[in-house]
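Q: pasting the structure only:
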């Protein structure tokens, strides 16, 4: 029975991915900053572990509780929508701290057990924003693009030891908590001069029927975890698949 550890399971893609793998008979270690039994309750083959990917001590404690794992899914991330001109550099650093450095720190902590065992899989969740330019998400896109480059190089680096690395690229997910989770962080990031652009983007997104669901991302992670081939990228969601094409 394989074990998967997923970060960022308090909502959205991480939560749905944890549910899917559990339903498929895997042992699941679902992590979140503040475990909430209302969101996801412990069950047979399902453990809920507190984890803040920006803190080395939290990463160490979580991995000690998890024990040996076969798959790591770096899903934890925070969103940001706004004009880069108005975005404080402290906010940019916060985005990178979770989205980029958190992913790298988790991976670095897990790789030794994978390398020693000569098996294991790291799956990094980025965004379809890396597939095509998109306005008003410059800092967010930068944080995810950095993960793409990191993953491409790491896949070559770890292949020598039988360890695989893959990317999931979700599209626009209107049912996720991307906006609500970052509401406070985004205050003041849309000056009046940028409002017409923002309104046109919101209108376009509202009219699009091609979007990404939590289930689509969970299914992409499932495919990646069970694919022994050399595929690196897995676009997730109808819109992301269109962009990748």
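A: Noted; the coordinates are in hand. Predicted model only: the values in this text are computed from it and were never measured. Numbers count the residues shown, from 1 in each chain.

Q: going forward, measure contacts and count neighbours with C-alpha atoms only.
A: Fine.

Q: show me what contacts residue 18?
A: Residue 18 makes contact with 6, 9, 28-30, according to C-alpha atoms under 8 Å, 6 or more residues apart in numbering.

Q: how about 7 Å then?
A: 6, 28, 30 (C-alpha atoms under 7 Å, 6 or more residues apart in numbering).

Q: of the residues you listed, closest to residue 151?
A: Minimum distance to residue 151 across the contacts of residue 18 is 16.9 Å, recorded for residue 6 (C-alpha to C-alpha).

Q: among the contacts of residue 18, who's most crowded?
A: residue 30 (30 neighbours; other C-alpha atoms under 10 Å).

Q: let's bring in a second model and compare:
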């Protein structure tokens, strides 16, 4: 059976991706910063591994212990909506260290094995916000745009070695923790100037009346990228993401 390694599996897209590939018969290495074995069903095809993508020693250890894998999904990441003016420097650094440099670390650690076997798939979870500027997510968006740039060049660099590389761009996903985490972070701010904008954006994050991205949209996009050699380099995940991609390309 093929093997997939997925980062950031404690919740959200990573958790659902691990479940989907388990259900479809794959061997799954599900990594998470803090182990929660209850998050996934017991299976002899599942390994749950502690991983901090911002810790080089942790990345090296996990990739070595994983052994040969067929697909790497870089999903670990987080978002902290905040006006750029009010974003603490440590928060900005953490966004890039996790979302961008953590993805880079996993790629660099995994590529020697892929190159040696002359096969493999790397799937990086980005964001449809990279297609369209929005307030309060400038630094999150910047960290994901950096992932896009890395992935675009990487695809060209490793194609001669038989390695496929893909970007999956989810849209707004009210069913995940992103909106709830945003509410906790932003509701703590009492800024007279940014307050109305914050309330409007928070309401939009939780609005389920229009086109949104469901977790299944993302997992199916990852499945397509992993299993279909003819799948496009960029895969929009969700009706809203597809609309934004069409708008950006048109």
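A: Thanks, I have the structure now. Since the model is a prediction, treat every value here as computed from it, not as a measurement.

Q: Looking at the contacts of residue 18 of structure 1, which is nearest residue 216 of structure 1?
A: Looking across the contacts of residue 18 of structure 1 and measuring by C-alpha to C-alpha, the closest to residue 216 of structure 1 is residue 6, at 16.2 Å.

Q: my read: the closest one touches residue 32, true?
A: No - using C-alpha atoms under 7 Å as the test, residue 6 of structure 1 is too far from residue 32 to be in contact (8.8 Å).

Q: list the residues that contact both of the two?
A: Joint contacts of residue 6 of structure 1 and residue 32 (C-alpha under 7 Å, 6+ apart) do not exist.

Q: buried sites along the lengthiest helix in structure 2?
A: Identified as the longest helix of structure 2 according to DSSP state H is helix 138-158. Buried residues in helix 138-158 of structure 2, counted by 16 or more other C-alpha atoms under 10 Å: 138-148, 150-152, 154-155, 158.

Q: ok, now stretch 56-63 of structure 1?
A: Buried residues in stretch 56-63 of structure 1 (16+ other C-alpha under 10 Å): 59-60, 62-63.

Q: is it possible to export the residues you listed to CSV including secondary structure and distance to residue 195 of structure 1?
A: Output for the buried residues of stretch 56-63 of structure 1, formatted as CSV (DSSP: H, G, I helix; E, B strand; the rest coil; distance: C-alpha to C-alpha, whole Å):
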residue, secondary structure, distance to residue 195 of structure 1
59, helix, 40
60, helix, 43
62, helix, 42
63, helix, 44
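
Q: show me where structure 2 has helices.
A: Assigned by DSSP H, the helices in structure 2 fall at 12-23, 56-66, 89-95, 102-117, 138-158, 178-186, 195-206, 215-227, 239-249.

Q: out of those helices, deepest packed?
A: helix 12-23 (a mean of 21; mean count of other C-alpha atoms under 10 Å).

Q: Which residue of structure 2 lies farthest from its centroid?
A: Distance from the centre of structure 2 peaks at residue 192, with 33.3 Å (C-alpha atoms, centre = their mean).

Q: and which of the contacts of residue 18 of structure 1 is nearest residue 74 of structure 1?
A: Using C-alpha to C-alpha, the contacts of residue 18 of structure 1 come closest to residue 74 of structure 1 at residue 6, 6.4 Å.

Q: how near is the equivalent of residue 89 of structure 1 over in structure 2 to residue 101 of structure 2?
A: Aligning on TM-score structural alignment places residue 89 of structure 1 opposite residue 89 in structure 2. Plainly put, residue 89 of structure 2 is 16 Å away from residue 101 of structure 2 if you go by C-alpha to C-alpha, to the nearest Å.

Q: How about residue 64 of structure 2?
A: Distance from residue 64 of structure 2 to residue 101 of structure 2, by C-alpha to C-alpha: 19 Å.

Q: same question, residue 23 of structure 2
A: Using C-alpha to C-alpha, residue 23 of structure 2 is found at 31 Å from residue 101 of structure 2.

Q: repeat for residue 124 of structure 2
A: Applying C-alpha to C-alpha to residue 124 of structure 2 and residue 101 of structure 2 gives a distance of 12 Å.

Q: Those two: which has the busier surroundings?
A: Counted by other C-alpha under 10 Å, residue 124 of structure 2 and residue 101 do not tie: residue 124 has more neighbours, with 26 against 18.

Q: got the contact list for the more buried one?
A: Residue 124 of structure 2 touches 73-75, 166-168, counting by C-alpha under 7 Å, 6+ apart.

Q: 8 Å instead?
A: Per C-alpha under 8 Å, 6+ apart, neighbours of residue 124 of structure 2: 73-75, 103, 147, 151, 165-168.

Q: Show me what it lines up with in structure 1.
A: That one, residue 124 of structure 2, aligns with residue 124 by TM-score structural alignment.

Q: Contact partners for the residue sitting nearest the centre point of structure 1?
A: Residue closest to the mean C-alpha point of structure 1, counted by C-alpha atoms, centre = their mean, is residue 75 at 2.6 Å. Going by C-alpha under 8 Å, 6+ apart, residue 75 of structure 1 touches 6-8, 13-14, 124-126.
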